[in-house]
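In: Build me a model from this:
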Amino acid sequence: MLSWEEISLRLILAAIFGAVIGVERERKDWAAGMRTHMMVCMGSALIMLVSSFGFSDTAGNEYIELDPSRVAAQIVSGIGFIGAGAILFLKPTTILGLTTASGLWTVAGIGMATGGGMYFAASVTTVLSIIILWGLQPLQKKFSSKFQNKTVTIVTKKGLSPRFVIDRITDGSNLDYNSISVTKQSKENIIEVKLEKPATTGFKDIIADIQENEDVKKITWNK
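Out: Here you go, the predicted structure:
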């Protein structure tokens, strides 16, 4: 049986490891932030302790057969419920939260490793997780088209016809458009243009010219 000092050390380390990864998610204002990651990691460590040492009083009984891995194995499948709650389906083609969900699953593994006394494995996984979540993001944004400008939203005053903006956008542009939508409100028009491929320099120049119009209130780019 472990001493109370060792039990405390494992639970505290699990909370710290979870907090380190949670802070990275917290700074992006995701629903699953620091406290969620801390609880998942520490809870996984506790379950691992229970699985490994919680049945020591019945060990050795010839009528009882214990498998320490059975309780811990349920963490792997059970954490999927929390991960699913972190995934947001905004539109049929827009899904957010997959990275957070996979992070929670990894944090559960870190907690299991810490609860099992595998401090080095838990520490290395924590460091690698931070590198993946935070350190590699600038590199991904640079080379992945997913993070490049593909959607532009133009907000104009009510007096400016949406046709003027649409004709200006499509005139002389060789880009493929996924969709062009117009939403008319009481005081303004919202024109959303979605591109099949990232915007070219020529298309951005057209948008810059449109922005010079005094009836254009705001133009925003999204990935």
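In: C-alpha from now on. contacts and neighbour counts both.
Out: Fine.
In: ok, Lys141 - contacts?
Out: Listed by C-alpha atoms under 8 Å, 6 or more residues apart in numbering, the contact set of Lys141 reads 147-148.
In: one more to put side by side:
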Amino acid sequence: MLPDLELITRLGLAALLGGAIGFERERLSWAAGLRTHMLVCVGACLFMIVSAYGFMDVLQHEHVSLDPSRVAAQVVSGIGFLGAGSILLRGEIVRGLTTAASLWTVAAIGLAAGGGLYFAAVAATVIILIILAGIKPLERRYFSSRQKREVMISAERGMLTLHVLEQQLGPVTSRISTFIVQQQEEASKVDDVLIAFSRMSESDFHMLLDKLRRIPGVLKLDAKGQPERRTY
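Out: The predicted structure follows:
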């Protein structure tokens, strides 16, 4: 069995490393934050210790052999239920997959700390923090310029056509991938126009919205679910 000091060291290191990753999630106000990640990491560490050293008395008997990784192996699949609980469906958008993945990797860090692989546990923590905190701004900046932008516009009947957009927007109209016009059921003199633009950065999209608002006949503009009204 492990000495008490070594046991406390492994559990304490697991709490510290799990807390470092949990702090990053807590900073973004996710449901699985600081305490959740610490508990998962310490729990996985304890499972590893129990799996490796908890059955030493039994092994003293003749013809008895145990797999020291058996209990620890169940953590890999068992942590899935907790990760699933952090995944949310908001409309058509799934949120929380990164937090679920961080819980899964924190469990692995706990297993490494429980097995005495201190360097592997610390190195994995540093790498995960770089992935969570360091790469996110780069990811957001890279994909924002390649994101599909959609706008729902309510306009006076017949006032918003492709010809009008070409006159008002100029070369930007070449980026239109979808243009759908439907008459409103409750207002026969109003059209609902769905326009989708491809490969457009966020700054260019905001400039485009300003131009769309100034088009004569536009009554209402809804971009990314945030309605903006224009009064006449």
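In: And the strand or helix carrying Ser123 of structure 1, what's buried?
Out: Assigned by DSSP states H and E, Ser123 of structure 1 belongs to helix 119-130. Using 16 or more other C-alpha atoms under 10 Å as the test for burial, helix 119-130 of structure 1 gives 119, 122-123, 125-126, 129-130.
In: and of those residues, the nearest to Glu24 of structure 1?
Out: Ranked by distance to Glu24 of structure 1 (C-alpha to C-alpha), these are led by Ile130 at 7.5 Å.
In: Next, work out how far apart the closest one and Val107 of structure 1 are.
Out: 11 Å (C-alpha to C-alpha, to the nearest Å).
In: State the helix or strand in which the nearest residue to Ala124 of structure 2 once chain neighbours are set aside lies.
Out: Once flanking residues are discounted, Ala124 of structure 2 sits nearest to Ile109: 6.9 Å by C-alpha to C-alpha, 6 or more residues apart in numbering. Secondary structure here is read from DSSP H and E; on that basis Ile109 of structure 2 sits in helix 97-114.
In: and that helix, what does it pack onto?
Out: helix 4-27, helix 34-53, helix 70-78, helix 80-85, helix 118-129 (3 or more C-alpha pairs under 8 Å, 6 or more residues apart in numbering; DSSP states H and E).
In: corresponding residues in structure 1 for it?
Out: Counting by TM-score structural alignment, helix 97-114 of structure 2 falls onto residues 98-115 of structure 1.
In: Tell me which residues are up against that stretch.
Out: Stretch 98-115 of structure 1 has contacts (C-alpha under 8 Å, 6+ apart) with 10-11, 13-14, 17-18, 21, 25, 30, 32, 37, 40-49, 72, 75-76, 79-80, 82-84, 86-87, 119, 121-122, 125-126, 129.
In: before we move on, the earlier item: so after the helix holding Ser123 of structure 1, what's the next helix or strand?
Out: Counting by DSSP H and E, what follows helix 119-130 of structure 1 is helix 137-143.
In: Superposed on structure 2, what's the mean shift for that following helix?
Out: Superposed on structure 2, helix 137-143 of structure 1 shows a mean distance of 1.7 Å to its aligned residues (mean C-alpha distance after the TM-score superposition for structure 1).
In: quick one: the next helix or strand along the chain from that helix to chain centroid distance?
Out: Counting by DSSP H and E, the next helix or strand C-terminal to helix 137-143 of structure 1 is strand 151-157. Distance, stretch centre to chain centre, for strand 151-157 of structure 1: 27 Å (C-alpha atoms, centre = their mean, to the nearest Å).
In: counting contacts, what elements does strand 151-157 of structure 1 pack onto?
Out: Using 3+ C-alpha pairs under 8 Å, 6+ apart, strand 151-157 of structure 1 is in contact with strand 188-195, strand 216-222.
In: returning to that earlier point: now for Ile130 and Val107 of structure 1: what residues contact both?
Out: Contacts common to Ile130 of structure 1 and Val107, judged by C-alpha under 8 Å, 6+ apart, are Ile21.
In: and the residue lying farthest from the centre of structure 1, helix, strand or coil?
Out: Of all residues in structure 1, Glu62 has its C-alpha farthest from the mean position, at 48.2 Å, by C-alpha atoms, centre = their mean. Here Glu62 of structure 1 takes the coil state, with states given by DSSP: H, G, I helix; E, B strand; the rest coil.
In: Report how many residues lie close to Val151 of structure 2.
Out: Counted with other C-alpha atoms under 10 Å, residues neighbouring Val151 of structure 2 total 21.
In: how many other residues sit next to the nearest residue to it once chain neighbours are set aside?
Out: Once flanking residues are discounted, Val151 of structure 2 sits nearest to Ala223: 4.7 Å by C-alpha to C-alpha, 6+ apart. Using other C-alpha under 10 Å, Ala223 of structure 2 is surrounded by 16 other residues.
In: tell me the contacts of Ala223 of structure 2?
Out: 150-152.
In: Residue nearest the middle of structure 2, spatially speaking?
Out: Within structure 2, one residue has its C-alpha closest to the average C-alpha position: by C-alpha atoms, centre = their mean, that is Thr98, at 4.2 Å.
In: can you tell me how far that residue sits from Gly225 of structure 2?
Out: 23 Å.
In: that older thread, would a markdown table of the helices and strands packed on strand 151-157 of structure 1 with distance to Gly115 of structure 1 be doable?
Out: Listed next are those as a markdown table, based on distance: least, C-alpha to C-alpha, whole Å:
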| stretch | distance to Gly115 of structure 1 |
| --- | --- |
| strand 188-195 | 48 |
| strand 216-222 | 42 |
